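Q: test case, fold it:
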Amino acid sequence: MSRPLPPIRPVGHVKSTGESLSPDEIRRLCDLLYRRTGMIFGESKRYYIERRVSDRMSATGMPTFPVYFSHVQASEDEVENLINIFTVNETYFYREEHQLQCLGRSLLPNIVQDKKPGDLVRIWSVPCSSGEEPYSIAIWLLENWPLVDAYHIEIVGSDIDTRVLQMAVTGRYGERALSRLPPDVVERYFERPHDGERRIIQDLRESMTFTSVNLVDKASIASQGRFDIVFCRNVLIYFDDTSRLLAATNLYDALNPGGYICLGHTESMSRISNRFRLCRFEDAIVYQRLDGGP
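A: So this is what the prediction gives:
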């Protein structure tokens, strides 16, 4: 909930890192984040914004917001750090398990009917956060899809947050992240516990590719090539209509003709773009790239 705006400070006031930002400072910061990520922030998230800005001001030793903001504008590294602390990374293994069931029971059988044994099947998890979702795809297929060894399956995890990508590469997870996995699956795919965490086995870590991607940057998406299936869950809810359409267009271009995209349960591609067909399968509703696209 937003709180009452503070009084306008005199020009030249020196701000401590715990002091409120002015409405204009909030606007300038949110404009930068929107241009760079497509994510919408504003006065309604003042507390969330101020806490994170305060953390970065302390980390960089910047005494006032104007000094810090000038630093952000001059430093791509600090833009990256700022974006990292504003991303939301709520995830765990086997999240929205019904979509994994749909992947094995409906989506992959449709995709491979036009492929030969040994052909490449590309699956993309974006955003992938700290890796639980792309690793879940790999584990689910190994456990449940009989044809998993008949095709060359490539799973790519991508995110705009470079910090969580490094966590994904490392592959260490606590009890909460693993809580939805059956105990025997944990034993097969994770090393012994160490300091309250378990690391995913080396074979799976080495089979996964992790990349940095911005959904509203066409060149960033194009650099990943095309995929047969995309999992893009619970990110479009943070965009406005313009950013959603841009992201949807980029995702459309990232799909092979006839490819599928899985969104979060509160998201609907039908309200964003007419370039996808809604498909109701036994386990889940997904969206298919319409034929005839470029």
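Q: only C-alpha atoms for contact and neighbour calcs from this point on.
A: OK.
Q: Gly225 is in contact with Asn256, correct?
A: No - using CA atoms under 8 Å, Asn256 is not in contact with Gly225, being 9.4 Å away.
Q: the more surrounded of the two?
A: Legend: neighbour count by other CA atoms under 10 Å for Asn256 and Gly225, higher for Asn256 (20 against 12).
Q: did I read that right, that one in a strand?
A: Yes - assessed with DSSP: H, G, I helix; E, B strand; the rest coil, Asn256 lies in a strand.
Q: quick check: it vs Ala222, distance?
A: 12 Å (CA to CA, to the nearest Å).
Q: do the same with Leu108
A: In terms of CA to CA, Leu108 sits 23 Å off from Ala222.
Q: ditto for Leu33
A: Leu33 is 22 Å from Ala222, by CA to CA.
Q: neighbour count for these two, which is higher?
A: Neighbour tally, Leu33 and Ala222, criterion other CA under 10 Å: the higher count belongs to Leu33, 18 against 14.
Q: that one and Asn84 touch, don't they?
A: No - using CA under 8 Å, Leu33 is not in contact with Asn84, being 10.8 Å away.
Q: who's in contact with Pro127?
A: Neighbouring residues of Pro127 by CA atoms under 8 Å, 6 or more residues apart in numbering: Gly157, Ser158, Asp159, Ile160, Cys232, Arg233, Val235.
Q: which residues touch the first one?
A: Going by CA under 8 Å, 6+ apart, Gly157 touches Trp124, Ser125, Val126, Pro127, Cys128, Gly131, Pro134, Met208, Thr209, Phe210, Thr211.
Q: what about the strands in the stretch 101-250 of the chain?
A: All strands of the stretch 101-250 of the chain, identified by DSSP state E, counting those that start in this stretch, fall at 120-125, 152-159, 172-173, 198-199, 209-212, 227-231.
Q: okay, those strands, which one's buried deepest?
A: Most buried of the strands of the stretch 101-250 of the chain, by mean neighbour count (mean count of other CA atoms under 10 Å): strand 227-231, with a mean of 24.
Q: tell me the gap between that strand and the middle of its chain.
A: Centroid separation between strand 227-231 and its chain, computed with CA atoms, centre = their mean, to the nearest Å, is 14 Å.
Q: and that strand, what does it pack onto?
A: strand 120-125, strand 255-262 (3 or more CA pairs under 8 Å, 6 or more residues apart in numbering; DSSP states H and E).
Q: please give the structure of this sequence too, so both can be compared:
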Amino acid sequence: MTSAVRSAPARAQPAVTDADFQKFREFFYRKTGIHFDENKRYFVDKRLVDRMQATGATDFRQYFIGLRFESDGQELQHLVNTMTVNETYFLREAYQFDCMSNNLLDELVHTRPAGERLRIWSIPSSTGEEPYSIAMHLLERWPGIHRHDVEILSSDIDTQVLDAAQRGVYSARSVANVPRPWLEKYFRRVGDQEWAISRELVAAVEFSRVNLSDPADTRRFRDVDLIFCRNLLIYFDDVSRRSAAEAMYDALRPGGFVCLGHSESMSRISALYRVRRFADAMVYQKPLNGEAP
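A: The predicted model follows:
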């Protein structure tokens, strides 16, 4: 005589209610400055459910209580990693790199004591394409690189993309805009469809985790000459944008520059900066001491 074996009922997938979404959205905004519109609801809900299942939470309330009261911040970092979007490629909006090499750096070296290091900060770093593009452009297009010491800093709130940046392995799509001589000089092929950037370039960039909305993270950045902060502020609301603009202002030396993404405008965010128009690009400058914006 045989007996039927009953399988355990499948565990129901946790749900995210409208109230849960609002509560989470406010919490995530306070922590990161990133604001999710209603049209991001499906994106947010799916990733929240993934994290609830990964942590074994049975519902949003249990997960959210654990998130708010955790002592080490590990789950918040997992959440940040899964909620941030990182899609970029080498030499994106390259006209700003042309402006850097043709105008900005030469102006900067003439407004400072001889021999002082230039500091360039790329935020967000994403998976490294931007800071490595900066490094290659300096080596290939700026003659002053042989006379001046340049430090490249790159930061992101997402620790997974920082790890990927330091691995430095990229798809064929990511390197599609890299000139062939640069590709052969600074990369080596890995398999059929991937390219690994030279370890010398990896060593030339100092990566760090930074939340641009957290003063504790940004106050250690000072005396920066040039900031690339492209396509980040579009994820912020007006309050967070102003806060980010002020953090970058504090990080810059007088006379330093900010490059934003093509759809972003500092003029609509903050009156602290001067608009500077060059042949290749429009950028934003922290006035020199004594100058009005």
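Q: one step back: any idea which of the strands of the stretch 101-250 of the first structure gets closest to Phe190 of the first structure?
A: strand 198-199 (5.4 Å; CA to CA).
Q: gap between Gln62 of the second structure and Asp20 of the second structure?
A: Taking CA to CA as the measure, Gln62 of the second structure falls 11 Å from Asp20 of the second structure.
Q: mind listing the shared neighbours of those two?
A: With CA under 8 Å, 6+ apart, Gln62 of the second structure and Asp20 have no common neighbours.
Q: and whichever residue in the second structure pairs up with Cys262 of the first structure, how many residues sit next to it?
A: With TM-score structural alignment defining the correspondence, Cys262 of the first structure maps onto Cys259 in the second structure. Neighbourhood size, Cys259 of the second structure [other CA under 10 Å]: 23.
Q: repeat for Glu116 of the second structure
A: That count, for Glu116 of the second structure with other CA under 10 Å as the rule, works out to 11.
Q: now it: closest residue in space that isn't a chain neighbour?
A: Asp149 (7.4 Å; CA to CA, 6 or more residues apart in numbering).
Q: I'd say the one you found and Ile120 touch.
A: No - if you go by CA under 8 Å, Asp149 of the second structure and Ile120 don't touch, sitting 11.1 Å apart.
Q: which stretches of the stretch 1-150 of the first structure form helices?
A: Taking DSSP state H, counting those that start in this stretch, the helices of the stretch 1-150 of the first structure run over residues 23-37, 46-60, 65-74, 76-86, 97-102, 108-112, 132-144.
Q: any idea which of those helices gets closest to Asn250 of the first structure?
A: It's helix 23-37; of the helices of the stretch 1-150 of the first structure, that one is closest to Asn250 of the first structure (CA to CA) at 13.5 Å.
Q: the closest one aligns to what range in the second structure?
A: Helix 23-37 of the first structure covers residues 18-32 of the second structure once aligned (TM-score structural alignment).
Q: the matching stretch vs the first structure, average offset?
A: Superposed on the first structure, stretch 18-32 of the second structure shows a mean distance of 0.7 Å to its aligned residues (mean CA distance after the TM-score superposition for the first structure).
Q: list the buried residues for that stretch?
A: Phe21, Phe24, Arg25, Phe28, Tyr29, Thr32 (16 or more other CA atoms under 10 Å).
Q: also stretch 136-151 of the second structure?
A: Here stretch 136-151 of the second structure shows Met136, His137, Leu138, Trp142, Ile145, Val150, Glu151 as buried, counting by 16+ other CA under 10 Å.
Q: aligned against the second structure, show me the partner of Met57 of the first structure.
A: Using TM-score structural alignment, Met57 of the first structure lines up with Met52 in the second structure.
Q: take the helices of the stretch 1-150 of the first structure and lay them out in JSON lines including distance to Ile200 of the first structure.
A: Shown next, in JSON lines, are these (distance: least, CA to CA, whole Å):
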{"stretch": "helix 23-37", "distance to Ile200 of the first structure": "30"}
{"stretch": "helix 46-60", "distance to Ile200 of the first structure": "31"}
{"stretch": "helix 65-74", "distance to Ile200 of the first structure": "36"}
{"stretch": "helix 76-86", "distance to Ile200 of the first structure": "24"}
{"stretch": "helix 97-102", "distance to Ile200 of the first structure": "19"}
{"stretch": "helix 108-112", "distance to Ile200 of the first structure": "24"}
{"stretch": "helix 132-144", "distance to Ile200 of the first structure": "9"}
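Q: to His194 of the first structure, which of those helices lies closest?
A: helix 132-144 (18.2 Å).
Q: and that closest one, what other elements does it pack with?
A: Counting by 3+ CA pairs under 8 Å, 6+ apart, helix 132-144 of the first structure packs on strand 120-125, strand 152-159.
Q: and of these, who's closest to Met62 of the first structure?
A: Closest to Met62 of the first structure of those, according to CA to CA: strand 152-159, at 27.8 Å.
Q: what span of the second structure lines up against the closest one?
A: Taken onto the second structure by TM-score structural alignment, strand 152-159 of the first structure occupies residues 149-156 there.
Q: same check on stretch 126-133 of the first structure?
A: Stretch 126-133 of the first structure maps onto residues 123-130 of the second structure, going by TM-score structural alignment.
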